[in-house]
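# Can you look at this prediction? I've put the sequence above it.
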Amino acid sequence: MTLVLPGAWAQNASIELTELKAVRDNGSLMLNAQLALELGPALEDALVKGVALHFLAEAEVLRDRWYWTDAKLGSVTRYYRLAFQPLTRRWRLNVSNEPISSAGLAGSISQSFETLGEALGVIRRQSSWKLLDLQTLSPDARQRVRYNFKLDVSQLPRPFQIAAGGQSDWNLQVSKTLRLSPELVR
């Protein structure tokens, strides 16, 4: 007879892009993304033990060219740093447009949360993210948005970078390309 405890069926880390949508707003092309992001036990354990996790969201707007590589019209990047504060028992999330180092958090927006789920909710919903001005787009050309979201393992302490190499919990990444419709560009 096997005894199974409730926590024994812990789910592995997973990520899925459930929505990716480009919209017009006040002369700008905006991006909305919705992620189904779940941290596995290895990532949650690292957070509780004081290791901050860094996530990276990137979006590029590209124009197709038949004679050369596609033209990059614009790109934006958003950096997330998630950490657990053991003294206050709260979760801290920093969001920035520039890389976040543990020494310099000055250029980031910081928020504290009671639970890990609340902090992950902010990362999961990326809304009204300005990609570029609509004047940059050509109504006659084929254009697309390439979106990428990942756990940035290069920001982890060196021992974790080495250990994370072969473990699927540490390999969180999702990418998708969205073709811009002519109606959206005009």
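Arrived safely. Numbering: from 1, shown residues only.

# use CA for all of it now, contacts and neighbours both
Will do.

# How many neighbouring residues does T115 have?
Applying other C-alpha atoms under 10 Å, we find 13 residues neighbouring T115.

# Over to the one 10 residues further on?
R125 has 14 neighbours, counted by other C-alpha under 10 Å.

# C-terminal to the longest strand along the chain, what's the next element?
Selection of the longest strand in the chain by residue count, based on DSSP state E, yields strand 71-85. Counting by DSSP states H and E, the element after strand 71-85 in chain order, helix or strand, is strand 90-96.

# what helices or strands is that following strand leaning on?
Under the contact criterion of 3 or more C-alpha pairs under 8 Å, 6 or more residues apart in numbering; DSSP states H and E, strand 90-96 touches strand 71-85, strand 109-113, helix 116-124.

# Second structure for comparison follows:
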Amino acid sequence: MLVWLFVAAAHADGIAVGKAQLRQAEDGYQLAASYDINLNYTVQQALSRGIPLYFVSEFSLTRSRWYWLDEEVFHGEQTIKFSYNVLTRQYRISRGALFQNFASFEDALNILARQSSLPFSSDLMKKDGNYTAAVRLRLDTAQLPKLLQVNALTGKDWNLDSEWYRWVARVPAANGEGKAE
């Protein structure tokens, strides 16, 4: 019975953060996350009928201050379009003008599950400072067709949100990997 409950929880619909980290990039640092994404039947059916899904990937880095409110060092947001072309039977992930086509749903979902922020300057972080990093991935229901927006307001099928995942981040070591605590 316990095994069945564990398997059911592992395959629950929605988005959850699998791993998050602060890593060194060419131009400074960037926040990166991998997500566990399980789209429910309703969302998969809409996608298979050619309705594009827009996911918003959000990143935030704040520094604690004892004398005032926390200071937001970096905030980034990216919109990712996940679509299916019924005629060519291909899935497509688009970020701005860049896109990539996939033959299978699983391959496209694996790419969608790995997100990184734009690099930000290393001058924004002090070596001895403690920072709070946060990541989130959500389905943007405001970009759905109007009829589906009504369904999204009244039903839980369209509520796909990983919620904010926060951790204490420190300046990454020379090998490029930051600690997520």
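Structure's in. What do you need? Please read all numbers here as calculations on a predicted model, not as lab measurements.

# quick one on the thing from earlier: include mean neighbour count and distance to L37 of the first structure when you put the helices and strands packed on strand 90-96 of the first structure into JSON lines, please.
Listed next are these as JSON lines, based on neighbours: other C-alpha atoms under 10 Å; distance: least, C-alpha to C-alpha, whole Å:
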{"stretch": "strand 71-85", "mean neighbour count": "19", "distance to L37 of the first structure": "13"}
{"stretch": "strand 109-113", "mean neighbour count": "14", "distance to L37 of the first structure": "17"}
{"stretch": "helix 116-124", "mean neighbour count": "17", "distance to L37 of the first structure": "6"}
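
# can you redo these as CSV with distance to A164 of the first structure?
Converted to CSV, those look like this (distance: least, C-alpha to C-alpha, whole Å):
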stretch, distance to A164 of the first structure
strand 71-85, 17
strand 109-113, 27
helix 116-124, 21
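
# now for those, which one comes closest to V145 of the first structure?
strand 71-85 (9.2 Å; C-alpha to C-alpha).

# what's the angle from that closest one to strand 109-113?
Orientation of strand 71-85 of the first structure against strand 109-113 (axes from the mean of the first three to the mean of the last three C-alpha atoms, to 10 degrees) gives an angle of 40 degrees.

# next one: strand 71-85 of the first structure to chain centre, how far?
Relative to its parent chain, strand 71-85 of the first structure has a centroid offset of 7 Å by C-alpha atoms, centre = their mean, to the nearest Å.

# And for stretch 23-33 of the first structure?
Stretch 23-33 of the first structure sits 18 Å away from the centroid of its parent chain (C-alpha atoms, centre = their mean).

# Name the residues of it that come out as buried.
The neighbour-count criterion (16 or more other C-alpha atoms under 10 Å) identifies 24, 28-31, 33 as the buried residues of stretch 23-33 of the first structure.

# out of the helices and strands packed on strand 90-96 of the first structure, which comes closest to E38 of the first structure?
helix 116-124 (8.4 Å).

# in the second structure, which spans are strands?
Along the second structure, counting by DSSP E, strands occupy 14-25, 28-38, 53-63, 71-85, 90-95, 98-102, 114-116, 131-139, 165-169.

# Including distance to S122 of the second structure, could the ones you listed go into CSV?
As requested, the strands of the second structure are arranged in CSV below (distance: least, C-alpha to C-alpha, whole Å):
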stretch, distance to S122 of the second structure
strand 14-25, 9
strand 28-38, 4
strand 53-63, 12
strand 71-85, 11
strand 90-95, 25
strand 98-102, 26
strand 114-116, 16
strand 131-139, 13
strand 165-169, 14
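
# Out of those strands, which is closest to G178 of the second structure?
Among the strands of the second structure, strand 14-25 comes nearest to G178 of the second structure, with 4.8 Å by C-alpha to C-alpha.

# Centre-most residue in the second structure?
A centroid search over the second structure (C-alpha atoms, centre = their mean) returns L137, at 3.2 Å, as the residue closest to the centre.

# show me what contacts it?
Shown in contact with L137 of the second structure (C-alpha atoms under 8 Å, 6 or more residues apart in numbering): 15, 35, 55-58, 161-163.

# 10 Å - rerun?
For L137 of the second structure, the contacting residues are 15-17, 33-35, 37, 55-59, 77-79, 112-113, 115, 160-165, taking C-alpha atoms under 10 Å, 6 or more residues apart in numbering as the criterion.

# And S104 of the second structure, by the same measure?
Taking C-alpha under 10 Å, 6+ apart as the definition, contacts of S104 of the second structure comprise 84, 89-92.
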